[in-house]
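Q: Sequence and computational prediction follow.
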Amino acid sequence: MLGEGSRGAILEITLAKVLFASKTTQIIGMSATLNNVGDLQKFLKAENYSSDFRPVQLKEYVKLSDCIYEVDCKEEDCFKFSRPLSFKYSSNMKKMDPDHLIALVTEVIPMHSCLMFCPTKKNCENVAGMICKYLNKCFIQHREKEKTDLLDEIRSAGNGSICSVLKQTVPFGIAYHHSGLTNDERKLIEEAYSAGVLCLLTCTSTLAAGVNLPARRVILRSPYVATEFLKRNQYKQMVGRAGRAGIDTSGESILILQEKDKLLAKALVSRPLENCYSNLMHDNRKGLQSLILSLIGLNISRTPADIQEFVSCTLFSVQQEHLSSEKNLWDITMETVSFLTEKGLIMSTAGSHGDTVLEVTKLGRATYKGSIDLSYCDVLYSDLKRGLGGLVLDSILHLIYLVTPYDMVAHCKPDWMIYFRQFTQLTAVEQNMASMVGVPESYIVKKASGQSLKKGVDSLTVNRFYLAFVLFALLKETNVWVVADKFNLARGFVQSLLGSSSAFCSCVVHFTEELEEFWAYRALFIELTKRLTYCVKAELIPLMEVAGILEARAKQLYGAGYKTLAHLANADPNVLTKTIQNMSKRQANQMVASAKMLLTEKAEALQEEVDELLTFPSDLPS
């Protein structure tokens, strides 16, 4: 993970700080797909233990035409003939399934589990649907009751809505798994697969790392992720899902190949694993810039020499000659310090011994305390500054726009007709506000009519306002399915947008706390963070703070008269079970106990404030 873009940079920064701050903290790193272990050893000052032991044997195969070949690097072609693939296909089936996916999966399901990695999210859904069309109806009878219950749970999690593909495939023990699912759907599908209720998941490559869902057989639908040919590390992560320790005695993987990809596949299965490299220089040195800003802000390093010493303890320093042969570490560090100075995030002053001492500016402190991306800190500042001149509070839309994450814009292009329809439904005040932030109605009208426009309107602002529309609708509807359908977006994306906005809103709270001119925003954004976190009507938020209460349950409690935290904390669990539908005695006891604990914590916090106010300094005259 250290080699994965901005996420890897954050991980490297965190590890470097832990190593600097503590000599007793124990760090354990684990990987099945790491090549340059020596670099990591040096960075972490670590011992190394490696083993090729695998509790369940894994056999790797490829499928070419109608034959299965075993991967054997001792062979000249790397592939040794294993067996022909025998399965009776009708002419229509062969047309629909030229890669013999049905033959490959029915060799193991339903008695054993199978994962099929597909190159795209849409392909996951299409493949799952196609397989079900041609499976024998006896597959439906296998654990039928549990699959019916699973569909009911998925429907309940979607507030009565269910995906048409899952509705078709789950009775056969099949489901798809990708980022388009909601968190609840994903959890239910993973649990059902682990329990054997579902026997086949068609999934994207993201399931290969991080989610522990092993299988008897892993099928790689194609050697591509989207349009990119697989990397060796990705391949090993995927095939490594095969084999369940304690459940299966063996595991196998099958990579489906076309003749044109045979040479590339030969290199894929035989070459060494890719090296893991530092990402502090990724995206124009963003990681290194964040590191140095936080070092100065946290008073870990205040002089150029101290910063140089800290940076020399990073993975980047260990690999610097591979990553930046033109410049040495000192030059790179000083260039980054100059960049932060020019951006107005740090400033240099003369120390007591005539040396240079670095300090963060107010904007710099707000940026690192709010964990704001350095690419957007000045944009956020100017957006908030402009908002002070005409903040519209007739509607929550303006506040939502201010905390819509900048980095989500790249993942969603507006549907201009939908954009236009949503724009026309705004009030006159909201339309004026849109124009004020840089989204004129005339621009939306022209884009919706298909006109190509010259630049003059900031696309980041316009596209971000579209995402603000999605969030605005979500806070009104509070139903991910309805909003996803309204904007023709994946429900998983809508939920991800909501989660990112909640997190970003919390970051903006910390950002504004450090800048006195933004004092008015703090209370507004604290309340908005709650709205975005729970995504329910405002009156339900106090109940949503209690552990175990989701929107449907909060509505039941509110309707039954339990409208505040105090109401719930003082409730009789026996009365709750009789009043609230489908609530067990155990759930009622847990809910009341959680409400009492939360109420006590709030009361103690208020008491501390009271005690602090009533404490008089001892040096005052009597």
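A: Nice, thanks for sending it over.

Q: Please count neighbours and contacts with C-alpha atoms only from this point.
A: Noted.

Q: what residue is smack in the middle of this structure?
A: Centroid-nearest residue in the chain: residue 496, 7.0 Å away (criterion: C-alpha atoms, centre = their mean).

Q: That one should be in a strand, yeah?
A: No - counting by DSSP: H, G, I helix; E, B strand; the rest coil, one finds residue 496 to be helix, located in no strand.

Q: which residues in the chain form strands?
A: 57-64, 67-71, 79-84, 114-117, 174-177, 200-203, 217-220, 224-225, 228-229, 250-257, 346-350, 356-360 (DSSP state E).

Q: just these: most buried one?
A: Scoring the strands of the chain by mean neighbour count under mean count of other C-alpha atoms under 10 Å gives strand 114-117 as the most buried, with a mean of 29.

Q: which other helices and strands contact that one?
A: Here strand 114-117 touches strand 200-203, strand 217-220, going by 3 or more C-alpha pairs under 8 Å, 6 or more residues apart in numbering; DSSP states H and E.

Q: In CSV, list the strands of the chain along with distance to residue 149.
A: Compiled in CSV, those are given as follows (distance: least, C-alpha to C-alpha, whole Å):
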stretch, distance to residue 149
strand 57-64, 34
strand 67-71, 38
strand 79-84, 39
strand 114-117, 21
strand 174-177, 14
strand 200-203, 18
strand 217-220, 26
strand 224-225, 34
strand 228-229, 39
strand 250-257, 30
strand 346-350, 58
strand 356-360, 57
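
Q: okay, now the one to match up with it:
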Amino acid sequence: MNKVNAMERQQGLFHKTTVESVTSQQRHFHTTTVAGSKRPYSETPSAHHAEPNKRLYFQGIGRVVPRLIASSIVALDAATIATPSEYSQRKAISATPTSIVDRSLSLSFSRYCLPVPLVNNLNALGIKEIYPWQKQCLLGPGLLDGTKNLVYSAPTGGGKSLVADILMLKRVLEDRNAKALLILPYVALVQEKVRWLRNIVQDIKRKPLETDERGGNAWIWQKRPDEDDIRVVGFFGGGKIRATWSDFDIAVCTFEKANMLINTAIDDCSITNLRTVVLDELHMVDDDQRGYLMELIATKLMSLEHSVQIIGMSATLANIEALSTWLDAHTYRTFYRPIPVQEYLVHEGKIYPASTTRSILKNPSQLQPDSSLTLRLDSRPVRAIQASQHKEFQDPVLNAVVALANETVRSGYGVLVFCSSRQGCESDARFISRVLPQANELDPSVIEKRLDLLGDLRNLSMDLDPNLAETIPAGVAFHHAGITTEERDLISTAYDTGVLKVVVATCSLAAGINLPARRVILHNARMGRDLIGPSMLRQMRGRAGRKGKDEVGETYLCCRKCDLEDVVELMHADLPRVSSGLTTDKRRIQRALLEVVASDLIQEHVESSLQDLLKMGFIQCDNLDSYVATQLGKAVVASSLEPEDGAFVHREMKRALQAFVLDGEMHVLYTFTPVQSLIVSINWQIFRSEIEALDDSGLRVMMFLGLKPTVVNRMAQGGNLKESSPDEKERARVYRRFYLALQLKDLCNEMPVHAVARKYDMPRGTVQTLEQTCQGFAAGMIKFCQQMGWGAMAAMLDHFSDRLKAGAKTDLLALSKVTFIKSRTARVFYDNGFKSVASLANASPKELVPILMQAQPTKLRVKSKDGQKYAEKLLAKAQVIADSANRLWQVEMQQDLDGD
């Protein structure tokens, strides 16, 4: 023990931490030592206990960087007992669980009328009973029978999603014709929710169709294999599935796709099957960019002739009563969290409980230019982060972030760090990785799993990011919009399974990821240059605490001296009141009115608000002085375009009809390039070199669009693109769109995403977003042309849209329909003689394994067991390819027979 104490004094390694343990009988959380916590790593003293000025090195993949040592964190008052701050929302309320047995907390309780298979599936997923607040909410008036809407609020991690899931599933199970929509703001959340719901409804069969539902001759109909299943389908901008109302029972959608589905259903009168709509993240109704869509959806649903149960939920609703009044809904609010959360402020190397920082005092010298702010004298720090001797950690905020992350990982827990920028994410990840246990300190199985993750990242047909190659061996990764969806999915899964211990994410992704952590660290309280709002802060802090794995969660907000006053005010600020998103400067009311008129939901005159739509030619007055949508207005709604974007597309397409360039692909690709949010930074030197390489057809397209090589050349030499007048703004928009079309051209000609990103100096995640969103935009453009009566143009665009989905040239379109065969992989199969679906269908899976090996972008490390394991994985993949090809081939043969 004396040796330990001596080491404690000299190295500070066995410092105090607040990664505590808690029992059900305790109402407070004792401070313990790291030495007494879970500690899975066998540390090598020579590596970890070295002096700071001694240069130690570890090797990532492809580069060697010096090791660093994180600063120690010491307790300033050993008697201090950490108490939860009021910000954690843990208040004594009636919904707090008690020791009394309550049968109504069981999912099989008779009042809920849930089928046994559904209850069993939820039990298998770990949900054996519900919280008291969930019971009280579900038993609200008219909710279980679907006659009353619901608006409710619960903290992140409090179990609010289960309430909506139960109500939605009841509607679908009670009526086999019922449809349900679950609307989420982000693609990542849609994908995650689809997986969750499919697990919940697995093997649940609905009541078979009665004979009279099929006109008395049900036996002559061929029953579809999944006809009695509950079909859960995800719809989002980058999805490969076209939104079809008849192919799902539960649709999990982004705002845009949900609005499109509802418009389609109103148009073809199938909307009567819609029984329930769940609006998650309801506080986003006043989001300046997309919130108006949620408001638009709810308004249209309440205007329908039949009743649709609307369920709105959020963790951050201040004026919940206003929203419930608008939706005519029952209201419920809870502050319960199953995992208590402790909040701290970190300032100048000192850690303060958030509850003690409500107010601050200015120094007497506040009138002097060099005056600074200090915390109130009664706000005592509970711990201190020692200054670092490394020059890399001289910034106290960075030093605090690294020290807190290091402490968490060495205690055996996961940590989530939020940064204000992509560059900040990658920088923090690299610094944190340099202080964590390395290969010689880790269990070999941990190293193996991280190397497997690196192998999986290499297999994504793109170069392995050099920063990820450096950080992942230490258990650290970053997560932002600059990396691809596949990379983010692999990183999220690895973190969730414990392969990774630290994920550093941008603040903007706080609501778009579901990665709970024992400890959440905010590098600062800014997103870019702007201070984040109270709602965003709670979104990030809400990730702390993982039910089933943690007894407590912790959040640390690190702030600079210049931000102290604003940060303290932010920490204790009330949530903002939600207001209408249709009243912003962006004139969202135009879109709302256009959709309402086009959908025949109102007949009232709103002259002052409709004048702009009349001028733009989207609506007109009929003989009865009622507003009706014009052909152009219906086309804009069908294609889900903003009115301003719709007017721009109409002008572009009218000109294209006069002289469409058909002897190349550039004009089609330009037409398929999205017009929404064209905030793209053009590298004019690259732009110049690309147009110099265009063929005659591409140059004619450029000239037809009014783009001048002389302008591009002037910009490449440092000129400025004028955007003062409306005409200049539209011209700049065309330049940006053509620059993106050049990237789309490379993608459609089988250039990998990472290569396009490198070529155009763009983040690979941004290029992938272009690749994905252009598919949905292309579908919208085809609908636009069909609605306008431009059938030939629609047919031509529809034919080319297959190339967008395949990311390949025409000769690979047939192969690209096979599962796992896309772009580069399709080319490898084609070059090896598998030029048709039939050739794949008639091949054995073992024949396909060598071809799949060739399709890998890089050589994998091959050890005896690695090679065998990887061969087994490829053989399973080859079997899926062969089965998929067989199904497609059978369809082709049946079509040939029908044709004969």
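A: Noted; the coordinates are in hand. Remember, it's a predicted structure, so these values are computed and weren't measured experimentally.

Q: Just give me the match in structure 1 for residue 475 of structure 2.
A: When structure 1 is aligned by TM-score structural alignment, the residue opposite residue 475 of structure 2 is residue 173.

Q: tally of neighbours for the closest residue to its match other than its chain neighbours?
A: Leaving aside its sequence neighbours, residue 173 of structure 1 sits nearest to residue 198 (C-alpha to C-alpha, 6 or more residues apart in numbering; 4.2 Å). Residues near residue 198 of structure 1, counting by other C-alpha atoms under 10 Å, number 29.

Q: what separates whichever residue in structure 2 pairs up with residue 198 of structure 1 from residue 794 of structure 2, distance-wise?
A: Matched by TM-score structural alignment, residue 198 of structure 1 corresponds to residue 500 in structure 2. According to C-alpha to C-alpha, to the nearest Å, residue 500 of structure 2 stands 48 Å off from residue 794 of structure 2.

Q: likewise residue 744 of structure 2?
A: Counting by C-alpha to C-alpha, the gap from residue 744 of structure 2 to residue 794 of structure 2 is 20 Å.

Q: Tell me which of these two has more neighbours.
A: Regarding residue 744 of structure 2 and residue 794, a neighbour count based on other C-alpha under 10 Å identifies residue 744 as having more, with 25 against 19.

Q: what's stretch 656-663 of structure 2 aligned against in structure 1?
A: With TM-score structural alignment applied, stretch 656-663 of structure 2 matches the range 387-394 in structure 1.

Q: List the buried residues in that stretch.
A: Within stretch 387-394 of structure 1, the residues scored as buried using 16 or more other C-alpha atoms under 10 Å are 387, 392.

Q: Tell me how far residue 271 of structure 1 lies from residue 489 of structure 1.
A: Counting by C-alpha to C-alpha, the gap from residue 271 of structure 1 to residue 489 of structure 1 is 40 Å.

Q: Who has more neighbours out of the two?
A: When residue 271 of structure 1 and residue 489 are compared on other C-alpha under 10 Å, the one with more neighbours turns out to be residue 489, at 16 against 11.

Q: closest to residue 101 of structure 1 out of the helices and strands packed on strand 114-117 of structure 1?
A: strand 217-220 (8.7 Å; C-alpha to C-alpha).
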